[in-house]
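Colleague: when you get a sec, could you give me coordinates for this:
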Amino acid sequence: MKKAVVLLSGGLDSAVALYLAKQQGFELYALSFDYGQRHNRELEAAKAIAEKAGAKEHQVVSLKLDKWGGSSLTDSAMEVEDGDVDRADIPVTYVPARNMVFLSVAASLAEAIEAQDIFIGVSQVDYSGYVDCRQEFIESMEKTINLGTVMGAEQNRPIKIHAPFVNKTKAEEIQLGAELGVDFGLTWSCYRGGEKPCGTCDSCLLRAKAFAEAGITDTAL
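Modeller: So this is what the prediction gives:
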């Protein structure tokens, strides 16, 4: 069976990406990160999602990006601001170069296990404006990975980055997830953590908007 490394945060996007990789016949190697984020709810969710999806492996890599902060997700001195689904600026929840770091680690794991496929659940349509969720970044990163790995540069076994939702709305993604049997109740999106989602951060607002547009009940609430 062909192998795929799937970046699994525990959120909505990555959960659907995991199930899509499964539906496409990949053996699943889920990869999550403890990067110094302000809560561990997503990591708890990632563990539950990986188990339910039947992942072959689920690794959690420690990368303490909170050592230099620069984001309200990794710097306790910064507040997570209330969300605005119509915002045009980059919010303070942007973690500097996070997806670049994550995809680099995913590429290392992929080469180690001889997997030619990496899945990431980013979107440039319905998201918070993050620069590392855009298609041009994903395409550039794929090229860089294949210049910097033996598989890509010497063995003619290029590594493909799958970003299946990059041009899809979250509502379309949720509809696909429902078809694939994703248990949305296991996912966690809220930036603030806590016992229940806050309902007011960017991620909570985007999630609520998407479920309403999809006409599907969010079982995580």
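
Colleague: only C-alpha atoms for contact and neighbour calcs from this point on.
Modeller: Will do.

Colleague: how about residues contacting stretch 164-173?
Modeller: Here stretch 164-173 makes contact (C-alpha atoms under 8 Å, 6 or more residues apart in numbering) with 13, 16-17, 119-126, 133-135, 207, 210-214.

Colleague: drop anything exposed from those residues.
Modeller: Taking 16 or more other C-alpha atoms under 10 Å as the criterion, what is buried in these is 13, 16-17, 119-124, 126, 133-135, 207, 210-211, 214.

Colleague: tell me the first helix or strand C-terminal of the longest strand seen in the chain.
Modeller: Longest strand in the chain by number of residues, with DSSP state E as the criterion: strand 27-34. Following strand 27-34 in sequence order, the next helix or strand is helix 41-53 (DSSP states H and E).

Colleague: and the angle for that next one with strand 27-34?
Modeller: For helix 41-53 against strand 27-34, the angle by axes from the mean of the first three to the mean of the last three C-alpha atoms, to 10 degrees is 170 degrees.

Colleague: and helix 41-53, which residues are buried?
Modeller: Residues of helix 41-53 classed as buried by neighbour count (16+ other C-alpha under 10 Å): R41, E42, L43, A45, A46, K47, I49, A50, A53.

Colleague: for stretch 65-78, same thing?
Modeller: For stretch 65-78, using 16+ other C-alpha under 10 Å, the buried residues are L65, D66, G69, G70, S71, S72, L73, T74, D75.

Colleague: here is a second sequence; please produce its structure as well for comparison:
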Amino acid sequence: MPNKVVVIYSGGMDSFTVLHKAVQAGHDVYALSFNYGQRHVKELQCAATVCQQLGIKHKIVDISAINQLLAGSSLTDDIDIPEGHYAADNMKSTVVPNRNMILLSLAVGYAVSIGANQVYYGAHSGDHFIYPDCRPEFVQKMHDVCQIANYEPVDIVSPYLQQTKIEILADGLAMGLDYSQTWTCYNGRDKACGKCGSCQERLEAFALNHTTDPLPYE
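Modeller: Sure, this is the predicted structure:
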């Protein structure tokens, strides 16, 4: 019997690669996406399309009501999206308070309910500077608590935790993945802006892998 796993799947390039990594490992994958009140749903639309094409069981859960509690992020509030690289201090405005702990907790609850023993998510080393909930110590603590939070232990798996987006993309390209099926830009316009931290990191990853990003840019 294939191992049943839950993959937190935003529709972005990191979680897209994680999803395919779990599929190619032979797991029985249940994809879980969240509408937490982010500025647009283009990533979620990408996620739905990919899961439909792959025949993967997929849920999109609306938890946008939590925005009544989580203020101050440019991803969810009426605050300008910062431009520049993730190494810049102004990118801290893109932190959504406690987001990954909330999403992982919900995903673990879902995993227990369907008999899955692992939850995958796409934290990587490029996120460590800005996002505390993508750092190895956070992932380890979440893994530890999810061993005892229910009668059934659930593992938190971050296959790219120590790797950069450049290395994630290299792995995905080696798997033959089509990154036109993903969306990364913080803005939800017809074309990616190319200026926000998310776009800049993505473009850098493609450049350093000596290939062209298939997404259109403004």
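
Colleague: filter the contacts of stretch 164-173 of the first structure down to the ones in helices?
Modeller: Judged by DSSP state H, the subset of these located in helices is D13, V16, A17, Q135, R207, A210, F211, A212, E213, A214.

Colleague: closest one to G194 of the first structure out of the buried residues of helix 41-53 of the first structure, please.
Modeller: Distance to G194 of the first structure, by C-alpha to C-alpha, is smallest for R41 among these, at 7.9 Å.

Colleague: give the equivalent position in the second structure for V166 of the first structure.
Modeller: Using TM-score structural alignment as the criterion, V166 of the first structure maps onto L161 of the second structure.

Colleague: and that match, what helix or strand is that in?
Modeller: Per DSSP H and E, there is no helix or strand for L161 of the second structure.

Colleague: quick one on the thing from earlier: which pair in the ones in helices among the contacts of stretch 164-173 of the first structure spans the largest distance?
Modeller: Greatest spatial distance in these: Q135 and A212, 25.8 Å, computed using C-alpha to C-alpha.

Colleague: picking up where we left off before, quick one: which of the buried residues of stretch 65-78 of the first structure is nearest M100 of the first structure?
Modeller: L65 (12.5 Å).

Colleague: what's the longest helix along the first structure packed up against?
Modeller: In the first structure, with assignment by DSSP H, the single longest helix is helix 98-113. Contacting helix 98-113 of the first structure under the criterion 3 or more C-alpha pairs under 8 Å, 6 or more residues apart in numbering; DSSP states H and E are the following elements: strand 3-7, strand 117-119, helix 135-147.

Colleague: hey, what's the angle from the longest one to helix 98-113? Just curious.
Modeller: Put plainly, it is helix 135-147 of the first structure. Relative orientation of helix 135-147 of the first structure and helix 98-113, computed by the same axes, to 10 degrees: 30 degrees.

Colleague: re earlier: the longest strand of the first structure vs the second structure - mean distance after superposition?
Modeller: With mean C-alpha distance after the TM-score superposition for the first structure, strand 27-34 of the first structure departs from the second structure by a mean of 0.5 Å once superposed.

Colleague: report the secondary structure element holding D82 of the first structure.
Modeller: Using DSSP H and E, D82 of the first structure is not contained in any helix or strand.

Colleague: count of residues packed around it?
Modeller: D82 of the first structure is flanked by 14 other residues according to other C-alpha atoms under 10 Å.

Colleague: with D155 of the second structure instead?
Modeller: Counted with other C-alpha under 10 Å, the neighbours of D155 of the second structure add up to 20.

Colleague: grab the nearest non-local neighbour of it.
Modeller: Q118 (4.6 Å; C-alpha to C-alpha, 6 or more residues apart in numbering).

Colleague: was I right to think that neighbour contacts H27?
Modeller: No. The pair Q118 of the second structure and H27 fails to qualify as a contact (C-alpha atoms under 8 Å) at a distance of 10.2 Å.

Colleague: anything in contact with each of these two?
Modeller: Common contacts of Q118 of the second structure and H27 (C-alpha under 8 Å, 6+ apart): K4, V5.
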